[in-house]
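Peer 1: let me see the structure of the following:
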Amino acid sequence: MTSYRLPAELDPARPAADSPLTIRVDGEPVTGAAGQTIAGVLLGAGRRQWRTTADGAPRGVFCGIGVCFDCLVEVNGLRDVRACLRRAQDGDVVARQGGSEATA
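Peer 2: Got it, this is the predicted structure:
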């Protein structure tokens, strides 16, 4: 039995061209693509930590599906947003949580 292969140019699941967006993270512009979560934009920019615990331990994405709370950020003034669940919107203002000891 042979599988049928659809030519790439006819594949309806083929991704469209990226639509760029820019968010501001602690005052710095960070670019990503429409459809990415805030965590995806941050990871794509090389940022792996953006929150600290009460004792100063760094946190970023752990589960990636919204079960844990390691990826919490402030988005447009709203605290405790899970970065792995929130899709980034062009112009979002994101702030790390946990104080100035957080590292990017």
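
Peer 1: can we go C-alpha only for contacts and neighbour counts from here?
Peer 2: Fine.

Peer 1: can you map out the helices along the protein?
Peer 2: For the chain, the helices defined by DSSP state H cover 38-44.

Peer 1: tell me how far Gln23 lies from Gly66.
Peer 2: Small correction: residue 23 is Ile, not Gln. 21 Å (CA to CA, to the nearest Å).

Peer 1: for the two, indicate the residue with more neighbours.
Peer 2: Ile23 (22 against 17; other CA atoms under 10 Å).

Peer 1: tell me who's in contact with that one.
Peer 2: Pro29, Val30, Thr31, Gly32, Ala88, Gln89, Asp90, Gly91, Asp92, Val93, Val94 (CA atoms under 8 Å, 6 or more residues apart in numbering).

Peer 1: before we go on, could you also do this sequence so I can check it against the first one:
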Amino acid sequence: MRIDSAESSPTVELFLDGQRLPARTGESVAAALFACGRKALRVSPRLHQARGMFCLMGSCQECLVMVNGRRVLACQTRVVDGLRVETVPETGADV
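Peer 2: Alright, predicted model coming up:
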């Protein structure tokens, strides 16, 4: 998930809810956000508890985010320069 050799992959920028964050091309969005200290990606609608990276292999779907208007898993989405990521708004039910 995280690029092992920092010098082999260029540093780029991604945007989370408009906030500019550094990342490495090719790493997962989840790894980039975690490396920047962002651990919570959404709030559970029923219990209002923070949700974020859990399994990091696409099974749990706790790292659900929006990219280009589509719901995607941060752990399965690769960083590209200028990627715009948004947190998923509350829907009233866990998704």
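
Peer 1: sorry, back to before: ok, so of the contacts of Ile23 of the first structure, who is nearest Arg14 of the first structure?
Peer 2: Comparing those against Arg14 of the first structure with CA to CA places Gly32 closest, at 19.1 Å.

Peer 1: what does Gln76 of the second structure correspond to in the first structure?
Peer 2: In the first structure, Gln76 of the second structure lines up with Leu85, judged by TM-score structural alignment.

Peer 1: check contacts around its match.
Peer 2: Thr37, Ile38, Gly64, Ile65, Gly66.

Peer 1: ok, 7 Å please
Peer 2: Contacts for Leu85 of the first structure were tallied using CA atoms under 7 Å, 6 or more residues apart in numbering; they are Thr37, Ile65, Gly66.

Peer 1: of the residues you listed, closest to Asp55 of the first structure?
Peer 2: Of all the contacts of Leu85 of the first structure, Asp55 of the first structure sits closest to Gly66, with 22.4 Å by CA to CA.

Peer 1: so Leu41 of the second structure touches Gly52, yeah?
Peer 2: Yes: at 4.9 Å, Leu41 of the second structure and Gly52 qualify as touching, with contact defined as CA atoms under 7 Å.

Peer 1: list the residues that are in contact with both of these two.
Peer 2: By CA under 7 Å, 6+ apart, Leu41 of the second structure and Gly52 have these common neighbours: Cys63.
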